[in-house]
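Need coordinates for the below:
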Amino acid sequence: MATTTAVPDLDPRTGAPPRRAGGDLLEGDRPLRDALVREGAGELLAEVHAAGRTFAAGDAIDDGTIANVATPQIVGPAEVRFDPAFHAIMRRAVEHGITGVPWADERPGAHVARAAKFMLLAQVEAGSTCPMAMTYSCVPALRLSDAVAAEWEPRVSSGVYDPRELPAEAKDGALIGMALTEAAGGSDLAGLTTVGRPLGGDAYAVSGVKWFVSAIQSDAFFVLAKTETGISCLLVPRLRDDGTPNGFEITALKDKLGNRSNPTAEVTLTDAHGRLVGEEGRGVAAIMAMIGGTRTDCVLGSTAVMRLGTAEAIHHGDHRHAFGRALSEQPVMTAVLADLALETEAAVAAALWLVRLAERSRAGDEGAELVRRIAAPALKYWICKRAPIHAAEAIECQGGFGYMEDSRLARCYREAPLMSIWEGSGNVQTLDVLRAVQRTPAVLEALLAELDAAAGGDRRLDARTAELRALVADPQRLAADPRGLAARIALALQAAVLVRGAPFEVADAFCASRLADGPPAVFGALPASVDAAAVVARHRPQDG
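Just a heads-up that it's a prediction; the model follows:
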């Protein structure tokens, strides 16, 4: 059945198809709509549709472009200045509840709905998702101190964007970031040089140099510092109560490959006033209460890269013609587009399932927490690794146009590797998976039970589950290939979610192309049994 226009309508100068702008990003994203319903957020679809309309608008797309060209500049010891376009993006995002709002919302599925909005935002402007992720994820860490939570949680969950350069207590809303990384290393904290000197009670004077601090405009930062009993987590405001810098100096902004709207800085702290969060000497455990959320948001960000790439590639193929018909209807291109779509749908399904798993864990479901313990690092590893490869293929689908800045995929390509680096690189995630399997037998049992829940739905998934059972029973094989283990677990979980809830043609195509012999080396090498046109139709964007 023909689904595309009869004649090409590309821009004669750039080769660009008509711009996708206007409408509703969610309306044309059936996999995301289905996942929202499947993971318990069906009653909240209307507000996600509202976000979809906001982020599909032409002015939002333009603001995203401008914010990455007119980049932030240092204008004071502790202050950066942004183009109004970035503030406009941030205001839209905060007002749609993408920061801490779900923590004050007791409706089932509130966090799942927020995750979907995050993915819609990330398709328009990825730099803003960094402060969104940290300000959302900070709440469990804030709650480790009743006094700190009482002061800061209302600010981060207010749904108000307040960029005024004022002390936090004078503002209607606040952003919170992290200042962890030092020049000597990231994940290895043995060389940490920042120190916290006790001032009495929960107060400390913090001094040191942090080498990579993103969203530097945040109102406060979680800082890891050495104290008398070990590494502790301290919340350090950027400004003092009188509005002057809190021993906080921005010494340089990083010239990053992408994510350029988001200011990442080198910072020197000199007797900055901070407050203890969690127990003294237990700072790593305290900050992990936050990083659990930001790692999941890295999965969401990578998934958004895939959705944008898939939508733009299909849109381009629908409007570009070759040999008498739309490029998207040429069988070899249809296969590539379908493969990109399968990768995207598996990421969407697994990402929202993971967010729902965290909701269940917070509600006291111990089994959900055990599964989350291994699923989170496995999916963070795999989905974030797949995004750059996916982005490259999506650009190729657009030909020469895709390699120009006129295409939205040029910026998307620069963003794609970042999520795999942030919040623990691939090796960190795979070692986390290995530790979970080796140290906590209940985690492995919960994982296999989760896969068994899809037993009988697809013979290839059943075979993968049996293979995992055999693999984890052999400690030597496990330790020899942590990356292979994480990939196998991630693919099995993606397949299980799809088998239980996605249309048959999608689940069957995913299992046939990813589980039988592992993922193909290139996109588009699908088994002949796959209904590629049906898969593409399910992902065809309707905005614009």
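
alpha carbons only for contacts and neighbour counts from here, please
Fine.

Strands along the stretch 51-200 of the chain, start to end?
Using DSSP state E, counting those that start in this stretch, the strands of the stretch 51-200 of the chain run over 73-76, 79-81, 176-179, 195-200.

Name all residues that make contact with the nearest residue to residue 292 once chain neighbours are set aside.
Once flanking residues are discounted, residue 292 sits nearest to residue 137: 7.6 Å by Cα to Cα, 6 or more residues apart in numbering. Counting by Cα atoms under 8 Å, 6 or more residues apart in numbering, residue 137 makes contact with 100, 290, 291, 292, 293, 294.

Please give the structure of this sequence too, so both can be compared:
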Amino acid sequence: MADDIHPSAHASTHMVSNQVPPLCGHNLYAGDQALQESLFFNGGHWSENDLQRYGEVCGRPEMIERGYAANEFKPIFESHDRIGNRIDLIRYHSSYHQLMQLALSEGLHSAPWAEPRSGANVARAAKYYLQTQLEAGHGCPVTMTFASIPSIQLNSEVAKQWVSKILNRGYDGSNRPYFEKSSLTIGMGMTEKQGGSDVQSNTTTAIPMGNGTYELLGHKWFMSAPMCDAFLILAQAPGGLSCFLVPRWRPDGSKNRLEIQRLKVKAGNVSNASSEVEMRGAMGWLLGEEGRGVNAIIKMVAITRFDCMVGSSGGQRQAVVQAIYHASIRKAFGQKLIDQPLMRNVLADLHLEVEGSIALTMRMARALDQEDQEHEQMLLRLGAAVGKYWICKRSPHHAYEAMECLGGNGVIENFITARLYRDAPINAIWEGSGNIQVLDVLRAITKTPVVVNHWLDELSGSIGLNAHYDKAIDALKKEFADLDQFEYRARTIVDRMALTMQAHLLLQLGNEAVSDAFIQSRLESKGIHSTGSLPKNIDIETLLKRGDPLSI
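Next comes the predicted model:
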């Protein structure tokens, strides 16, 4: 009798149709023409085969899933063990550790130091750009570890113990002393609640103990990745603000007095733990000289700012990848979204932003590779701050526009666009927010005026290729020459510096459709350029093809 009973035809309420399946199984490098061209242009051509391999790795479904899991299962803080011992332990999901293992095994924390060669920073930036598209949060300790080397090398005795283990292509996330490990990661704690970016106002003190170590007392308002093996920390020594390496474990195997107060609850970057920390007599080693703490970390600051450019460029690229892929399948009003003129304008414009971002980022990677040359050194002195300011600041709105292309799905957490949007402001704020970057540009210009000559010399390479570009360069020169209310006008000046440098690099890369669209929409346009307002005569088809992750 039961065999005669069948479900009602009305029991099924809907069929899933016109929905876009997840994008996976694609090669992130092979589908990215802008990255490929910038890689070759800036001297990283020798890494092409490795990037082809790694682009496939980063497109695998299991790798993409790790990015989701690392954000869904956030870090958990345990101050004490079950019998009351202070442990200051952060527990991460296994996916976070797997992403860290991937990054460090690929040398994203070490390759240019361990294997220096022409184009090493360019190749590393390209690979890191692919890695950040999986998930952004774990990039924080990767970047800090990479950037720590110049500071740690200021103390030769410390460097002997630490550098080889920092450069090792391994990952050890276990909670044990540094001398028991073969690979180490480095974090940093600079920010205090009363000063923020004004590190000279830091109140943490460092007392010399007479045996080559210092005892640190104070509080840090932000210390990211607190399970790293040691941290670069600024504190006031008798000789002034100084830089120290503070390990989580003391050389005798006891726990250092670096006590986590709480984890920050952040809008984005949630896979990465950020903490408040008390130092109650924490042991540290001086890096460099007393009173020269800023000098000790200045190279680290340039590198971390550069990695912010890499990460934000990668975030922009992934946002475009998702928007174009979705629009190529989803239908509305009788046709695919990508075939509708207004959506085509938006998508092409979103991709055009990535063209400029990756061109500027990879040019600064070349400057890192060639810092022994005065021109490259001066270019990086301005470019690290200009690029960090512009690319990172453009990313939040860029992520929002890409998210909107997916409609309601775009704001749902199991679509990556929601995470991209939450993560986008982090790089704009970390390592100095917009005003800090702009003020640093002005400081460099007033302290070392020759940097402007080098910036303009670089831009001069494209003069005569486009009349609108030439006009923009003339306008920038006038801005530099006008010292009236220089600080008040600073954002306008740095905006123009970023846009003209991006335009120059796109002209040099030689794709006329890209450079023409960029110059018309960014340099020639009147007023504020809103996304999706490209002029009528732009080669939309070329831009969409270059942005399409499956257009190989």
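
So after superposing, what's the score?
Once superposed, chain against chain, the TM-score is 0.95 (TM-score structural alignment, normalised by the length of structure 1); 532 aligned residues with a Cα RMSD of 1.7 Å.

Can I get the strands of the stretch 51-200 of structure 1 in TSV including distance to residue 268 of structure 1 and mean neighbour count?
Formatted as TSV, the strands of the stretch 51-200 of structure 1 follow (distance: least, Cα to Cα, whole Å; neighbours: other Cα atoms under 10 Å):
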stretch	distance to residue 268 of structure 1	mean neighbour count
strand 73-76	14	13
strand 79-81	13	16
strand 176-179	11	27
strand 195-200	12	18
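
possible to save those strands as TSV with distance to residue 497 of structure 1?
Shown next, in TSV, are these (distance: least, Cα to Cα, whole Å):
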stretch	distance to residue 497 of structure 1
strand 73-76	44
strand 79-81	43
strand 176-179	33
strand 195-200	45
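
of these, which approaches residue 327 of structure 1 most closely?
Proximity to residue 327 of structure 1, assessed across the strands of the stretch 51-200 of structure 1 by Cα to Cα, is greatest for strand 73-76 (43.1 Å).

what ranges do the helices span in the stretch 301-450 of structure 1?
Ranges of helices within the stretch 301-450 of structure 1 are 331-362, 366-397, 408-415, 418-421, 426-439, 441-452, based on DSSP state H, counting those that start in this stretch.

where does the counterpart of residue 441 of structure 1 in structure 2 sit relative to residue 548 of structure 2, distance-wise?
Correspondence of residue 441 of structure 1 to structure 2, assessed by TM-score structural alignment: residue 449. Distance of residue 449 of structure 2 to residue 548 of structure 2, computed by Cα to Cα, to the nearest Å: 42 Å.

what's the answer for residue 226 of structure 2, then?
Noted for residue 226 of structure 2: a distance of 38 Å to residue 548 of structure 2, by Cα to Cα.

what span of structure 2 lines up against the lengthiest strand in structure 1?
As assigned by DSSP state E, the longest strand anywhere in structure 1 is strand 264-277. Using TM-score structural alignment, strand 264-277 of structure 1 lines up with residues 274-287 of structure 2.

And for stretch 48-62 of structure 1?
By TM-score structural alignment, stretch 48-62 of structure 1 lines up with residues 51-65 in structure 2.

Give me the contacts around that stretch.
With Cα under 8 Å, 6+ apart, stretch 51-65 of structure 2 has contacts from 24, 25, 26, 27, 28, 29, 30, 126, 127, 130, 131, 134.

and what of stretch 144-162 of structure 1?
Taking Cα under 8 Å, 6+ apart as the rule, stretch 144-162 of structure 1 contacts 90-91, 94-97, 99-104, 135-136, 139, 142-143, 171-176, 275-278, 286.

next one: stretch 385-398 of structure 2
302, 305-306, 308-309, 312-313, 315-316, 319, 350, 357, 360-361, 421, 424-425, 427-428, 433-434, 437-438, 440-441, 494-495, 497-498.

neighbours around residue 162 of structure 1, how many?
Per other Cα atoms under 10 Å, the neighbour tally for residue 162 of structure 1 reads 19.

and residue 465 of structure 1, what pairs with it in structure 2?
Under the alignment (TM-score structural alignment), residue 465 of structure 1 pairs with residue 473 in structure 2.

Need the contact partners of the helix or strand harbouring that match.
Assigned by DSSP states H and E, residue 473 of structure 2 falls within helix 467-481. Contacting residues not belonging to helix 467-481 of structure 2 are listed as 459, 463-464, 493, 496-497, 500, 503-504, 519-520, 523-524 [Cα under 8 Å, 6+ apart].

Among those, name the buried ones.
459, 493, 496, 497, 500, 503, 504, 519, 520, 523 (16 or more other Cα atoms under 10 Å).

I'd like these as a markdown table, with distance to residue 265 of structure 2 appended.
Listed next are those as a markdown table, based on distance: Cα to Cα, whole Å:
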| residue | distance to residue 265 of structure 2 |
| --- | --- |
| 459 | 43 |
| 493 | 35 |
| 496 | 36 |
| 497 | 35 |
| 500 | 38 |
| 503 | 39 |
| 504 | 41 |
| 519 | 41 |
| 520 | 42 |
| 523 | 40 |
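
so which pair among those is furthest apart in space?
Comparing all pairs in those by Cα to Cα, the longest separation belongs to 493 and 520, at 19.1 Å.

All the helices of the stretch 51-200 of structure 1, in order from the start?
So, for the stretch 51-200 of structure 1 - with DSSP H, counting those that start in this stretch - the helices run 58-67, 84-95, 110-122, 129-137, 139-142, 146-156.

closest to residue 37 of structure 1 out of the ones you listed?
helix 110-122 (9.6 Å).

okay, the angle between that closest one and helix 129-137?
170 degrees (axes from the mean of the first three to the mean of the last three Cα atoms, to 10 degrees).

So which residues make contact with helix 110-122 of structure 1?
In contact with helix 110-122 of structure 1 (Cα under 8 Å, 6+ apart) are residues 25-26, 32, 36, 39-41, 44-45, 48, 51-52, 55, 93, 96-98, 102-103, 128-129, 297, 300-301, 303-305, 352, 355-356, 359.
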